[in-house]
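Asks: the amino acid sequence is not available; the structure is as follows:
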């Protein structure tokens, strides 16, 4: 019996020696916050209209009436080409019109005289028919000459190149004095910046929800910077492509922004956020508090059993429990409703008010004893966990897990 007792004491001593010391961790109470399932994607800014201004006639550039990068309005003069040859052609056409008018006057007078003489028998009916044909031919020559004048005026107008749309000009492709030909490469490109579009991809899982948003007026789309998440502009969904991309199963979407102040610039890549449903309350934890498990994501929940076991009269024990004395951690599987802005919104797995660990997660094991940091330190740790764990916006936030 003595040997058995000694053996029992030795085992107890060995078990105490193997027990892990309490880990110092930061924890926070889980709040409820409103969350709407949100599509988060990368978008590319594209102009609503982009027009390459090309010459419609041959000529030498005589003048350029704008500077590169200027904002121009539709109809504003951009280039003037050498007009001398076109002006000469117009003068020639007008002269031919005047000649045709004079010929018609003479032919009409001859026909009128023939009409008066044929009744008196001085000329035959054949001559009258000839005079009538000559008068009608003269009238046709006037119509042809007028068409030539219109054509010459049109060709002359092509030598003054105007802006087809309002927008901002790009780099000049032809300089003063250059000879250009009809249909040559663009002289300059104009991009319409207000309103402006952002193109992005809607994953297959969110197509139905995005279509519902479009039917209801387009919702509220937010464009943010990739670094810092600063809001650049807010707009609405205006377009979903009519075909699913077989390569990725998604649909191309386009959002429109008023773009006052040109905050969005063509070619820029921005983060796009599109709420897909009305917001509802969800359990909210920092991104870094959610770990990836073998079967499901999980959090470390703090269990302070000492507080429940301490008598109400034992104020010291209750205070110690509040500071984490006798606390342990438990692995809790959770269901993720979405991720947005460094936060994870949970559907289930924990309850509002539960304490979850927000730092020192890698050192923990299920059932470990822990000591909690002061509230101020815990708050700082939660903020750091939210910033450090924020994922890149390449997938819809509404996907569970």
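Replies: Looks like it arrived, so ask away. Because the structure is predicted, anything quoted here is derived from the model rather than measured.
Asks: only C-alpha atoms from now on, for both contacts and neighbour counts.
Replies: Will do.
Asks: residues near residue 132, how many?
Replies: 19 (other CA atoms under 10 Å).
Asks: list the buried ones in whatever helix or strand it lives in?
Replies: Using DSSP states H and E, residue 132 maps to helix 125-157. Neighbour counts over helix 125-157 (16 or more other CA atoms under 10 Å) mark 128, 131-132, 134-135, 137-139, 141-142, 144-146, 148-149, 152-153, 155-157 as buried.
Asks: other SSEs contacting whatever helix or strand comes next after it?
Replies: Using DSSP H and E, the helix or strand that follows helix 125-157 in sequence is strand 160-162. Packing partners of strand 160-162 (3 or more CA pairs under 8 Å, 6 or more residues apart in numbering; DSSP states H and E): strand 77-81.
Asks: ok, structure two:
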């Protein structure tokens, strides 16, 4: 009996020992595995002079635009230009049937010749009677009557001359000329059609060299623009989208006299030589206005700047190859670069790709081509 009791005791002690060993093993904490380094692309913050620019969407307008209309009633006898062609100032565009106007001019000239003869006779007769009145042969009333007739005839001559001048003007209106040099549009009425005075526009001529670009900027930018305009002629660039050669340089020629209260913007206009005719009326362009130069500015690639709940930030790669989240203040963005006003020093390395996988303090892995670019202490 004693031996059986001893066996059970030994078995109980062994079971307790095993349970204590298992309990001790379960309380031991496993060491956390190290997180792998996050592959990223980086760039170095640089210090350089950056132009201060304003950008806007502009609309191209002709330097001058004239709607050509007939000033007399008539029938189109001849068209002297092709639609969409270049014309010079004074070039003949359309001729109306001139016969009726030529006849009116001839009639006025004939009336002048008749009245000149009558005026000459009346003047000579009045002169004879003036001498007879002095001699007492005729009465003064007779002389006054003849003198009045002479003056009336002279007035008729003046009226005839005015009628001739008007007839010549009307005849000249049959020959419709371009008042400016430019490019014609589409002719609305063709050969043989009747036109009325000051009715339909026959054709529109646009002057496109030089040419205008009209655009608007926020009113908060007005003080900078006014200051820059007071110092010098403000340069402006018009860039045609999707055209690598569609860039033209000009100057600001107009600043509106009031801010649009509905939109909070103010209208400006730039003038361009447009010698190569890269700009075309009605076209939309990207307008870049250079106000000045920001010297020794700190710049980073724009893709390095991220936006979080606390505002804008960048990830800076420290010498131990860990990422530091750094709040930044961005002054402006242009040309794919952000001007950093506060938060990053020149020479520091910032992450430009792979930020979504980063957390503050995370290890980073640089591409082999960029290893060694991080700032050394």
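Replies: That came in fine, so what should we check first? Since we're looking at a predicted model, the values are computed, not measured.
Asks: Provide the aligned range in structure 2 for the helix holding residue 132 of structure 1.
Replies: Aligning helix 125-157 of structure 1 against structure 2 (TM-score structural alignment) gives residues 140-172.
Asks: mean shift between the helix holding residue 132 of structure 1 and structure 2?
Replies: Compared with structure 2 after fitting, helix 125-157 of structure 1 deviates on average by 0.7 Å (mean CA distance after the TM-score superposition for structure 1).
Asks: picking up where we left off before, how far does the match of helix 125-157 of structure 1 sit from the chain's center?
Replies: Taking CA atoms, centre = their mean, to the nearest Å, one finds stretch 140-172 of structure 2 lying 58 Å from the centre of the chain it belongs to.
Asks: repeat that for stretch 326-340 of structure 2.
Replies: Relative to the mean C-alpha coordinate of its chain, stretch 326-340 of structure 2 is positioned 26 Å out (CA atoms, centre = their mean).
Asks: also stretch 88-101 of structure 1?
Replies: Relative to where its chain is centred, stretch 88-101 of structure 1 has its mean C-alpha point 55 Å off (CA atoms, centre = their mean).
Asks: before we move on, what about stretch 63-79 of structure 2?
Replies: 30 Å.
Asks: in stretch 263-280 of structure 1, which residues are buried?
Replies: Burial within stretch 263-280 of structure 1, assessed by neighbour count using 16+ other CA under 10 Å, is assigned to 264-266, 269-276.
Asks: ok, stretch 281-300 of structure 1 next?
Replies: Neighbour-count burial for stretch 281-300 of structure 1 [16+ other CA under 10 Å]: 282-291, 297-300.
Asks: in structure 2, which residues correspond to it?
Replies: Taken onto structure 2 by TM-score structural alignment, stretch 281-300 of structure 1 occupies residues 296-315 there.
Asks: repeat for stretch 51-58 of structure 1
Replies: Going by TM-score structural alignment: stretch 51-58 of structure 1 matches residues 66-73.
Asks: residues contacting that stretch, please?
Replies: Residues outside stretch 66-73 of structure 2 that contact it (CA atoms under 8 Å, 6 or more residues apart in numbering): 170, 173-174, 176, 178-180, 194-206.
Asks: list the buried residues for the lengthiest helix in structure 2?
Replies: In structure 2, taking DSSP state H as the definition, the longest helix is helix 99-135. Neighbour counts using 16+ other CA under 10 Å place 101-102, 104-105, 107-109, 111-112, 115-116, 118-119, 122-123, 125-126, 129-130, 133 of helix 99-135 of structure 2 among the buried residues.
Asks: stretch 190-209 of structure 1 too?
Replies: 190-203, 206-207, 209.
Asks: for residue 267 of structure 2, pull up the helix or strand it's in.
Replies: Counting by DSSP H and E, residue 267 of structure 2 is part of strand 265-272.
Asks: tell me the helix or strand right after that strand.
Replies: Next along from strand 265-272 of structure 2, by DSSP H and E: strand 284-301.
Asks: which element follows that next one toward the C-terminus?
Replies: Downstream of strand 284-301 of structure 2, the first helix or strand assigned by DSSP H and E is strand 306-308.
Asks: quick one: the helix or strand just after that next one to strand 284-301, angle?
Replies: Where DSSP H and E defines the elements, the next helix or strand beyond strand 306-308 of structure 2 is strand 311-317. Angle, strand 311-317 of structure 2 to strand 284-301, by axes from the mean of the first three to the mean of the last three CA atoms, to 10 degrees: 50 degrees.
Asks: ok, the spatially most central residue of structure 1 - contacts?
Replies: For structure 1, the residue nearest the mean C-alpha position is residue 198 (2.1 Å; CA atoms, centre = their mean). Residues counted as contacts of residue 198 of structure 1 (CA under 8 Å, 6+ apart) are 43-46, 254-257.
Asks: recalculate using a threshold of 6 Å.
Replies: Contacts of residue 198 of structure 1 were listed using CA atoms under 6 Å, 6 or more residues apart in numbering, and they are 43-46, 254-255.
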